[in-house]
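Student: Kindly return the folded structure for what I paste below:
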Amino acid sequence: MKIKYSMKQLSLLGMGLLISLYCTLTIADNYPTKPIKAIVPFAPGSATDQIGRAFAAKMGEALGQPVIVENRPGASGMIGADVVAKSPADGYTLLFGTNSTNAALKSLAKNLPYNQDTAFTPIGYFGSVPLIIAVNNDLPVKSLNGFVTLAKSDPGKVTFAYASASQRVSSEMLASVAGIKMTGVSYKSGPNAMTDLIGGQVNMFSSDFAVSLPQVQAGKIHGLAVTSLKRSPAIPQLPTVNEALGIKNYELIAFFAAFGPANMPKDIVLKLNNAINEAAKSKDLVERFSAMGFETQPGSPEALDKKIKLETAKWAKAIKEAGMEPE
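Tutor: Take a look at the predicted model:
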């Protein structure tokens, strides 16, 4: 059935579209006019929190409005990510996400409350950091090989902590390549898991430098290896997993980036991206986090979108090879 419009109706429709377009452009041009909320889906003190707060401060300076961090931890970042996925796409609610929320959860969770592939607008990349595999000081091992030997002597008795997808997957990957069986213990936050590692409630923890490096340097835990392909300048005495075990392809790098709800206006995305890239080039921010093994990498929203697709496939492969099933 054909619908006919009068000239008056067409004129009104065209005028409405023009007004709508004008309002959208005006909003984008004036953005931001109020504080921006950035959801960090992990606990205070985590690497995502520390890096996110530093970027938020720099972004606020560039945008002329404060970027206020709000922690929403739980379920490997799923809870905080879901809040952003269901928020208005007006640029005032952002997700400071990671490989957990925007790459790995798709393969780890049976029932995500959002579609990971379509729920978010990629905005800007912060950077990446490897993990440190560390053990409680009372464990009678001084090397990763020694840890593997201990784990093989009593399968399933050795425990590992995790509070994010990267922490869990790195440990499960280690178990797979080393031919050992460990028992995972889930925590709400990395700092809580670290407290239990120091106290001996768990044996091993593979965690980001922000949580683990200060404790290794203070002698409260014993570092065994780093999860990158090359040794980290932040702690060059630690071998890579590949060096320690005499293998080739073990690598796990955690990344951090900003996302918004789906369908954000392009002009707002570009404003936020520019602010993120300025922060990533900031000398004091780079110097502060390079000590944690963090490497910034400014780029476009399109580059982040492409990276997320590649990382999602990469993490799916790693999770499958580690024998992990969605839960």
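Student: all contacts plus neighbour counts: C-alpha atoms, from now on.
Tutor: Fine.
Student: Helices along the protein, start to end?
Tutor: 7-30, 47-63, 78-85, 99, 105-108, 144-153, 165-178, 190-199, 209-217, 241-245, 266-280, 283-290, 301-321 (DSSP state H).
Student: would you turn these into a markdown table with distance to Gly223 and mean neighbour count?
Tutor: Formatted as a markdown table, those follow (distance: least, CA to CA, whole Å; neighbours: other CA atoms under 10 Å):
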| stretch | distance to Gly223 | mean neighbour count |
| --- | --- | --- |
| helix 7-30 | 48 | 12 |
| helix 47-63 | 18 | 20 |
| helix 78-85 | 29 | 23 |
| helix 99 | 23 | 22 |
| helix 105-108 | 27 | 22 |
| helix 144-153 | 9 | 17 |
| helix 165-178 | 14 | 21 |
| helix 190-199 | 12 | 20 |
| helix 209-217 | 6 | 20 |
| helix 241-245 | 11 | 19 |
| helix 266-280 | 28 | 21 |
| helix 283-290 | 18 | 14 |
| helix 301-321 | 23 | 17 |
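Student: Turn those into CSV, columns for distance to Ser128.
Tutor: As requested, the helices of the chain are arranged in CSV below (distance: least, CA to CA, whole Å):
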stretch, distance to Ser128
helix 7-30, 30
helix 47-63, 10
helix 78-85, 19
helix 99, 10
helix 105-108, 18
helix 144-153, 23
helix 165-178, 12
helix 190-199, 17
helix 209-217, 11
helix 241-245, 18
helix 266-280, 12
helix 283-290, 10
helix 301-321, 12
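Student: And this one, please, so the two structures can be compared:
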Amino acid sequence: MNQIRRRVLRHIGGAAAWAAMLPHASHAAQDGFPSGPLRFVVPLNPGSGGDGSTRFIAERMGKLLGQPAIVENRPGGDFIIGVQALLSAPPDGHTLMLLSATSMVINPIIHKDLPYDPLRDISPLATTANGTAALVTGTGSRFRTVADVMNAARKDPRSVSMGYYAQLYRVGGLMMEDMGKVRFSHVPYKGFTQESTDLIGGALDVAFVDAGAALPSIRSGRLRALGVASKRRHPDLPEVPTLDERGFPDLDLLIWVGYGVSAKVPQARAEVLQRALLQVVSQPDFRAYTSQNGSLEVLALPGKEVERRIAAETIRYRRLLENAAHAA
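Tutor: Sure, this is the predicted structure:
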């Protein structure tokens, strides 16, 4: 835990430093920007972890910039619907979008005809938090361990249903298939809420989910965490082993989130938004929010660093997926 706290404080300090280096909002926005409500597009259903953090951030950014903030949920289509909503809006800086590894890294790898290019069409402002995925099942499930899941899948291929509501989580399932030499029946969902309902009710066997979003259901005894997809155990789930401990090396699904705007937005306006976003992320109440909601750390990387991370992750996931035996 001390190591995690040090990393949190380091990233918060970095956010404050970057915010201080950017032009002041009143300087960068001599054209009166923002002149109307800020619109935050969230490619997830209401109630998800990303939706909750966006509402927290949007309210505070709106206050900093003197405008109301509206959160618009546009789930489905592997986050493509949300990206299209961003890119179809006027590129005046009033529309932002929640970004993630699915929209910025995974989609370009798995979709041949993706209607956008992440780093050509979208300008990342900053990341805000870093979490991890967990493999979960309902507490009434026949599966009590990862080994139970794998043994059942080996005995009867495709008999185990594996849910996902973002392509990053589907990648986790494909990697488990490849490493364990099994086949799952992959079931897509639009969001965590319906997926968790099916897990709890027994209509779905297992799923990779945002560990933070699943924490309330795990703590209340409705979901059972079988493993976490990270190099270290989750501080809020210390009794749950990592998948690396269970024989799945490199199955490390980091769930970073951040925000971006259309690449056509004037740089001065993007800088106003970036400064406000980093100011929000640098505050103690945001650190408290991320801690209470299961994120591993505040991760305040400004735009250029986000682009470098996207490039590095694209190389990593492309290699992993090329090695995976995709389900037919």
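Student: on that earlier part again, wait, which of the helices of structure 1 is closest to Thr118 of structure 1?
Tutor: Closest of these to Thr118 of structure 1 is helix 78-85, at 9.3 Å (criterion: CA to CA).
Student: residues in contact with that closest one?
Tutor: Residues outside helix 78-85 of structure 1 that contact it (CA atoms under 8 Å, 6 or more residues apart in numbering) are 39-42, 71-74, 93-95, 97, 101, 105, 112-114, 119-120, 260-262.
Student: how about 10 Å then?
Tutor: 37-42, 70-74, 92-98, 100-102, 105, 109, 112-116, 118-121, 164, 259-262 (CA atoms under 10 Å, 6 or more residues apart in numbering).
Student: Just give the nearest non-adjacent residue to the aligned partner of Leu112 of structure 1 in structure 2, would you?
Tutor: Using TM-score structural alignment, the partner of Leu112 of structure 1 in structure 2 is Leu114. Nearest non-adjacent residue to Leu114 of structure 2, counting by CA to CA, 6 or more residues apart in numbering: Pro108, 6.5 Å away.
Student: you'd agree the one you found is up against Arg120?
Tutor: No - Pro108 of structure 2 lies out of contact with Arg120 (CA atoms under 10 Å); the separation is 12.0 Å.
Student: Which strand in structure 1 has the most residues?
Tutor: strand 120-136 (DSSP state E).
Student: Once aligned, what mean separation remains between it and structure 2?
Tutor: With mean CA distance after the TM-score superposition for structure 1, strand 120-136 of structure 1 departs from structure 2 by a mean of 1.1 Å once superposed.
Student: Grab the most central residue of structure 2 for me.
Tutor: Central residue of structure 2 (CA atoms, centre = their mean): Ile255, 4.1 Å from the mean position.
Student: Aligned counterpart of Glu239 of structure 2 in structure 1, please.
Tutor: Checking with TM-score structural alignment, Glu239 of structure 2 has Gln237 as its match.
Student: still on that earlier bit, who's in contact with the residue nearest to Leu114 of structure 2?
Tutor: 102, 114-118, 314, 318.
Student: cool, and Val160 of structure 2?
Tutor: Val160 of structure 2 touches 149-150, 152-154, 182-186, 204-206, counting by CA under 10 Å, 6+ apart.
Student: Just give me the match in structure 1 for it.
Tutor: In structure 1, Val160 of structure 2 lands on Val158 (TM-score structural alignment).
Student: Against Leu270 of structure 1, how distant is its match?
Tutor: With distances taken as CA to CA, to the nearest Å, Val158 of structure 1 is found 48 Å from Leu270 of structure 1.
Student: Ok, Pro32 of structure 1 next?
Tutor: Distance from Pro32 of structure 1 to Leu270 of structure 1, by CA to CA: 12 Å.
Student: One more: Cys23 of structure 1?
Tutor: 18 Å.
Student: same thing with Pro239 of structure 1?
Tutor: 40 Å.
Student: try Leu21 of structure 1
Tutor: 18 Å.
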